[in-house]
Structures are given as structure tokens and as C-alpha cells.
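Trainee: Sequence plus the predicted model coming up.
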Amino acid sequence: MKKEELFERIRGKVIVSCQAVPGEPLYVEEKSVMYLMARAAKQAGTPMIRTSSIRDVLAIKEETGLPVIGLVKVQYEGFESYITPTMKEVDDLVAAGSDIIALDCTQQKRGDGKTVSEFITEVRTKYPDAILMADISTYEEGIQAWKLGMDIVGTTMSGYTSYTEKTDGPDYELVKRLAAAVDIPVIGEGRIHYPQQAVEMLDAGAFAVVVGGAITRPLEIAQRFISAVDAAQSR
């Protein structure tokens, strides 16, 4: 599918993130089960799935036929970044047929000694026709990714880097600033817990929104309910 078609498909929509990594309740070593979450998301009407790992990219594309934003979460020694941090993961995602490839484009430490600018440039040079999404945490990172030729900017990492504030809700202000400054889609992502917050992200200027934990992470959902009830009963 061409970039313009993909973008039109997701404009103003909710992209559902279906991910499970080792250590999480829905991660099964023997076989991916995320395709079941993706099946539910498709039935609900999502136009696209965001997922982590090669096996989940393959399983979800086979199950749903939907386009996929693919990434690989891996922690290498010396790296603070963990979302598709090296060319190996990019190569694997291209081979798996990811329609969009998400990269960590923050200023976090890279163990290979490369700057994020050098890494983005290498990826774009090797895969000039790939649709690339920059996962960023600050306005400056988003502007840099845009200038370096990324196709999409997502606020995925806001609040998850050591130099950004951790808040309980979405970073509406970052979405608003980026949407006013760049001519590529800005995807609102991160801590969207309730449907109204997704609407507010779009109102802030997001081209589309990604919602994950509030839909596809039962441990996180259960903890939110239990914590609220426990807090109320301890008053």
C-alpha cells in the first residue's frame, strides 16, 4: 500500500497497539497470541495495528490483513534506546513486511556511538522507500526527525525518557506544538487511558492516535481499577 493510501486510511482514527514482551502476562514463549488481540481490534474497526517483534508482525498481518506499524523492543548493552535501535531490527522488520517501521528517535544514549541523526540517515539511505515513524519524547526531537526525512512523528516516548516529565495522562501540548510545526502526520501516543483523551488528542492536532495499554494490556487495566478502589477504601 502506498504511503498516501496508508495515511488516508488512518486519518482521524484510533490505531490499536497489540504488544506483549517477555515478562508480561500475555507473552507466551511458544507462540504469539497477540493476533487474538488484533482480531478484536479489527472487529472494533481499527484501520491499523502497532506491534512489537517479528513474530507478532507476521502473525497479525496473517490474521487480520491490516497494515502494521512494526517495531522490535530489544535492550542492548550500552543503549538506553530500545525501540528498533539498530539496523538489524530494521532489516528484520522490512523482511517481515512491516508497512511502517517505528524507530527510537530520541536523544537517549546509543551504545554503537552513533548519533540518532546518523542512524536515521543510514536507515533512510538503505531503505529510501520505507515508511518510517519516529518515536520521540520532545519537540526538538520531533523537529529533528522531520528534517531528517522521517514520514511520521509519534509522541510515544514523552514521559519515558529521563529528561521528560512523567505525567498520568497524554502530552497534549507536545502534539499541539508539533502539529503546528511539521508537514507530516503527528501521531498522538502515550498514556491515553480513556476514550475522551483520544478525542482530545485529535482536537490538539494529532493526525491519528495510538492506544495500547488501555485496550490490550489486562494487567495494566486491572491494576488501574484495583488501585482506584483500594485508594477509595483507605480514606
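Mentor: Everything's here; your move.

Trainee: contacts and neighbour counts: CA atoms only from here.
Mentor: Will do.

Trainee: out of all of them, which helix in the protein is the longest?
Mentor: Counting by DSSP state H, the longest helix found in the chain is helix 218-233.

Trainee: Which elements pack onto that one?
Mentor: helix 213-216 (3 or more C-alpha pairs under 8 Å, 6 or more residues apart in numbering; DSSP states H and E).

Trainee: and the helix it packs on, what does it pack onto?
Mentor: Using 3+ C-alpha pairs under 8 Å, 6+ apart, helix 213-216 sits against strand 14-17, helix 218-233.

Trainee: Comparing the ones you listed, which stretch has the densest surroundings?
Mentor: Neighbour counts (mean count of other C-alpha atoms under 10 Å) averaged over each of the helices and strands packed on helix 213-216 peak at strand 14-17, with a mean of 26.

Trainee: next, the one to line up against it:
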Amino acid sequence: MVNLVDRFKGKLIISCQAPADSPLHQPEMIAAIAQACVNQGAVAVRIDSPAHIEAVRNLLPDIPIIGLWKRMYEGSDVYITPQFSDALAVVEAGADIVAIDATARPRQGGENLADIVRGIHEQTGKLVMADLDTYENAVLAAKAGADILGTTLYGYTGETGNLTPPGFDLLAKFVQDFDLPIICEGGIGSPGMMLKAFEIGADSVVVGTAITGVDLLAQKFIQAL
């Protein structure tokens, strides 16, 4: 697993996802998009839901997958792999790393972040990527045993909703204060922004919409008319 993280250093990870109402949301389509990204040099892919992870794993048996499952539960705003059972499903589908919401927001059923991280480690042996929004939550995630810290949720929570990703300032604090692999994710819209993240000290960068968000990119152009 340590060697797996070493493979990411200085390299690009691409998030391959599509809206639920898009024809690209079909698992075989996401798998094809993932293969196209890997063909061009992506060292890993970030994939949402067991069905999509399984399709990508079947097509790309050797490529590292950061897996997650976006699910909404009543009474909680946590939606990235919110429950331990969701994490297990992600691993069973073929993920090498499990991405989870690691904010301090309450989870449905009262599950504890540290218990979820420990359960993933003990029952699956997989690494955990903490999707974060603030420095304070990064401290808690590190104490909980997360293996990787990401800026994924900067700008997407109630506490950071007034901020616009990418969270370069947050990234700089992570790099300075944590002896863990740091991934910059969220709002990386150009190669120049990616390079800036690496200059700040990110071990790896995840790009999603700017590369694979066909629906949102088309919508942006149409709306401009």
C-alpha cells in the first residue's frame, strides 16, 4: 500500500464521474472514460459507486482506484462514503483506496470517523483518503488514522461554502504541518492550476470536471449563449 501511494507522487489522478441523468453514467461508459484517461498517462482514477468501480476494475485490472460511494442519508449532510457498510461495498467492488468524508459533521446512525477508519484498516487492509474542508478537520482525520489527506470538500460544506476551490491556502497548511501524503482535489480547472498545486507541495492532484465532466462543460458553453 505504501508503494501504491509512492506511485502517485508528482502524477495526475483523474476523477471519472457523470451526473445520474447523463448517458455517460452507465458503468461501461465510465470504464471507457477511465481507460481513455489512463491511456493518456493518468496514474490512478477516482470512481464513484460499487457498480462503476467494478466496471473499471474489470476493464483496468492493474490501475489503482480511489473508490467512494456518494449516498445521502436522512438527517446528515455527509455524502461521500458516509457509512462503514458503504466503505466495505466500495472495497468489495475493487477499490484500492477508500475516500470518505472526514469532516466533523454528524453521520446518520452516529457512526464515528475513527471507528470507520479503523474498520477499513482492520477488515480490508485498504488505505483511507480523508476528503476534507478545513484544517481543523484534517487534524481530527489524522488522529483518526487516515492515510491520505485531500482538499476535496473545500468550498462544498456549510463551513466553507463562501470559499471557492481550489483550496491552495489549505493545501499549503496541509503540506507544512502533516507528515502524510497530501492530494489536492477540487476546482483544478487548468494545467496551470495543477502545476501550482504541485509547486505548493501536493504529492498528487486529482482533476475531474475539467477533463471528464462532458455534461457540465457542454452546459457551460450553452449557457454562455
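Mentor: All right, it came through fine. All values derive from a computational prediction rather than experimental measurement.

Trainee: closest to Gln144 of the first structure out of the helices and strands packed on helix 213-216 of the first structure?
Mentor: The closest of these to Gln144 of the first structure is strand 14-17. By C-alpha to C-alpha, the value is 24.2 Å.

Trainee: Tabulate the helices and strands packed on helix 213-216 of the first structure (CSV), appending distance to Met48 of the first structure.
Mentor: What follows is those, written out as CSV (distance: least, C-alpha to C-alpha, whole Å):
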stretch, distance to Met48 of the first structure
strand 14-17, 5
helix 218-233, 20
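
Trainee: Run through who's touching the longest helix of the first structure.
Mentor: Pro25, Gly213, Ala214, Ile215 (C-alpha atoms under 8 Å, 6 or more residues apart in numbering).

Trainee: and those, which are buried?
Mentor: Gly213, Ala214, Ile215 (16 or more other C-alpha atoms under 10 Å).

Trainee: Could you save those residues as CSV and add columns showing distance to Leu93 of the first structure?
Mentor: Formatted as CSV, these follow (distance: C-alpha to C-alpha, whole Å):
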residue, distance to Leu93 of the first structure
Gly213, 23
Ala214, 26
Ile215, 24
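
Trainee: Thr155 of the first structure -> the second structure?
Mentor: Thr155 of the first structure maps onto Thr151 of the second structure when the alignment is built from TM-score structural alignment.

Trainee: what's the spacing between that match and Val139 of the second structure?
Mentor: Counting by C-alpha to C-alpha, to the nearest Å, the gap from Thr151 of the second structure to Val139 of the second structure is 13 Å.

Trainee: Settle it for me: which of these two has more neighbours?
Mentor: Thr151 (28 against 14; other C-alpha atoms under 10 Å).

Trainee: which residue is nearest the centroid of the first structure?
Mentor: Centroid-nearest residue in the first structure: Thr156, 5.5 Å away (criterion: C-alpha atoms, centre = their mean).

Trainee: isn't there a strand covering that one?
Mentor: No. Read with DSSP: H, G, I helix; E, B strand; the rest coil, Thr156 of the first structure is coil and lies in no strand.

Trainee: My guess is it contacts Asp135. True?
Mentor: Yes. Using C-alpha atoms under 8 Å, Thr156 of the first structure makes contact with Asp135 at a distance of 5.3 Å.

Trainee: How about whatever residue of the second structure lines up with Phe207 of the first structure: what's its closest non-neighbour residue?
Mentor: Using TM-score structural alignment, the partner of Phe207 of the first structure in the second structure is Asp203. Distances taken as C-alpha to C-alpha, 6 or more residues apart in numbering put Lys9 closest to Asp203 of the second structure, at 4.8 Å, once the chain neighbours are dropped.

Trainee: Which position in the first structure pairs with that neighbour?
Mentor: Under the alignment (TM-score structural alignment), Lys9 of the second structure pairs with Arg11 in the first structure.

Trainee: How many residues are close by that match?
Mentor: Counted with other C-alpha under 10 Å, the neighbours of Arg11 of the first structure add up to 17.

Trainee: I'd assumed Gly205 was in contact with it.
Mentor: No. Contact criterion C-alpha under 8 Å: Arg11 of the first structure and Gly205 do not qualify, at 11.2 Å.

Trainee: Out of the helices and strands packed on helix 213-216 of the first structure, flag the one nearest Glu118 of the first structure.
Mentor: Nearest of these to Glu118 of the first structure, taken as C-alpha to C-alpha: strand 14-17 at 28.0 Å.

Trainee: next structured bit after the closest one?
Mentor: helix 34-44 (DSSP states H and E).

Trainee: residues in the second structure aligned with that following helix?
Mentor: Counting by TM-score structural alignment, helix 34-44 of the first structure corresponds to 30-40 in the second structure.

Trainee: what sits up against the matching stretch?
Mentor: For stretch 30-40 of the second structure, using C-alpha under 8 Å, 6+ apart, the contacting residues are 14, 16-18, 24, 44-45, 52, 55-56, 59-60, 212.

Trainee: swap in stretch 60-78 of the second structure?
Mentor: For stretch 60-78 of the second structure, contacts defined as C-alpha under 8 Å, 6+ apart pick out 4, 35, 43-50, 53, 57, 79-82, 86-87, 90-91, 94-101, 105-108.

Trainee: and with 7 Å instead?
Mentor: Residues from elsewhere that reach stretch 60-78 of the second structure (C-alpha atoms under 7 Å, 6 or more residues apart in numbering): 44-49, 53, 79-82, 86, 90, 95-101, 105-108.

Trainee: Any of these buried? List them.
Mentor: 44-49, 53, 79-82, 86, 90, 95-101, 107.

Trainee: Just the ones of those residues in strands?
Mentor: Ala44, Val45, Arg46, Ile47, Asp48, Ile97, Val98, Ala99, Ile100, Asp101 (DSSP state E).

Trainee: Dump those residues to a markdown table, plus distance to Phe178 of the second structure.
Mentor: Formatted as a markdown table, those follow (distance: C-alpha to C-alpha, whole Å):
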| residue | distance to Phe178 of the second structure |
| --- | --- |
| Ala44 | 23 |
| Val45 | 24 |
| Arg46 | 23 |
| Ile47 | 26 |
| Asp48 | 27 |
| Ile97 | 19 |
| Val98 | 20 |
| Ala99 | 18 |
| Ile100 | 18 |
| Asp101 | 18 |
